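S.K.: Structure, please.
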Amino acid sequence: MSEIQTVSALDAHLGYWLRMVSNAVSQSFARALDGEGVTVAEWVLLRTLHDAAETSPSRVAATLGMTKGAITKLADRLIDKGLIRRKADPADGRAQLLALTPRARKLVPKLAALADANDGTFFSGLKPAERAELERLLMKIIADRGITEIPAS
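M.R.: Modelled structure (predicted):
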C-alpha cells in the first residue's frame, strides 16, 4: 500500500505572493527605466553615487553588497553612456574614484520620480497605516534574516 503525500499548493506560500508583487513592481520599473536608456542595476549605482561627491568602486561594492567586478562592469556601461566618470584617486594613484557626470546629476531626479510613480501605481491602494504596516513587516523579515544585499536586478 502506497502512502499519498500531501503537497502544498504554490499559492499556499507567502513567498509566492511576495514574488508575484515583486516581479510586477520590478518589471514595471524596469520598463520605465528602459525608456530612459537605463537598467535597474544602473539606476541603483547612479542613485548610490548621487549621494557621494566621488567614491571608490570598492566602497560602492560594499555598500550595495556586490562584487567589485560587478561594479566595474556597471561603471563601464555608465561611462559609455556618459553618465559617470572614473578618475585616479589623488590620495592613492593606484585607486580610482567614480562620480556622476553633470548629465547624470540632472537625470537621477527624473529617474527617482519614475521610482516614486511606480511605487504609487502599485501601493496607492493601501491606506497609510496599511502601507506602514507592510513596510514594518518587510523590514522585520529583513532584520530577522540578516538580509543586507540591496536588490539591484
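
S.K.: hey, let's count contacts and neighbours off CA atoms from now on
M.R.: Noted.

S.K.: any idea how far Glu130 is from Ala115?
M.R.: Between Ala115 and Glu130 the computed distance is 20 Å (CA to CA, to the nearest Å).

S.K.: let's see this one next to it:
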Amino acid sequence: MKNQDKNLYYAISRTINMIQRDAEKIFSKYDLTRGQFSIMEVLHKNGESSIGNVQETILMTGGNIPVIVNNLIKKGLLVRKQDEADRRRYLLSLTDAGNNLISKVIPEHDALIKEFFSSVGSNEKNTLINIFNDLSAK
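M.R.: This is a model prediction of the structure:
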C-alpha cells in the first residue's frame, strides 16, 4: 500500500470523526442518537414512509432500524401503522412532537455542516462529491 493511500484514508477518517463528534453534541442536546436523527430527518423531508424506504435512504443495517424505531415510538416522536394497501408493510411518520423537535435540530445540524465546509470552494466541493460518489459506487 502506498503511503499516500494510507494518508488519504487517515485524512478522510479524521474528517468524518470530527463532523460526527460535533454532530453528536447537537443530537445529545436533544436526547437523540445519530440513528434517531437520521430516521426523523428522512421522515421530516419525505413524509410517511415504509421502514424499507427509510432504511434504503439512510443506508443503515436492517437490524438497527426496529430498535431505533421502537425507541422513537416510546419517546412519542414517531408512530408506526400497518399499510392499508399492503398489510405486510408498516409505515412510519413523525408525531407533532417529533416534527417540532426535528424542526429545531435540522437547522443546527445544517449550520454545523455549512460551517465545517465553509473554507472549501464550490468547485472543490463538486470535485470531492464526484470522487466520493465514484468510490462508493465500487
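
S.K.: Specify which residue of Ala115 and Glu130 of the first structure has the higher count of neighbours.
M.R.: Ala115 (20 against 12; other CA atoms under 10 Å).

S.K.: Now do the contacts for the more buried one.
M.R.: Residues in contact with Ala115 of the first structure, defined by CA atoms under 8 Å, 6 or more residues apart in numbering, are Phe29.

S.K.: Alignment lookup: Arg67 of the first structure to the second structure.
M.R.: That one is not Arg; residue 67 of the first structure is Thr. Matched by TM-score structural alignment, Thr67 of the first structure corresponds to Thr61 in the second structure.

S.K.: That match: neighbouring residues, count only.
M.R.: Neighbour tally, Thr61 of the second structure, other CA under 10 Å: 9.

S.K.: does it sit in a helix, a strand or a coil?
M.R.: Secondary structure for Thr61 of the second structure, judged by DSSP: H, G, I helix; E, B strand; the rest coil, is coil.

S.K.: just checking, it touches Gln55?
M.R.: Yes. Contact status for Thr61 of the second structure versus Gln55: in contact at 7.2 Å, counting by CA atoms under 8 Å.

S.K.: tell me the centre residue of the second structure?
M.R.: By CA atoms, centre = their mean, the mean C-alpha position of the second structure lies nearest to Ser38, the distance being 3.1 Å.

S.K.: What helix or strand is the counterpart of that one in the first structure located in?
M.R.: Aligned counterpart of Ser38 of the second structure in the first structure: Val44 (TM-score structural alignment). Taking DSSP states H and E as the definition, Val44 of the first structure sits inside helix 40-50.

S.K.: and that helix, how far from the second structure on average?
M.R.: Taking mean CA distance after the TM-score superposition for the first structure, the mean distance separating helix 40-50 of the first structure from the aligned residues in the second structure is 0.8 Å.

S.K.: What is the subsequent helix or strand relative to that helix?
M.R.: Immediately after helix 40-50 of the first structure, counting by DSSP H and E, sits helix 57-64.

S.K.: which residues in the first structure form strands?
M.R.: 84-89, 92-100 (DSSP state E).
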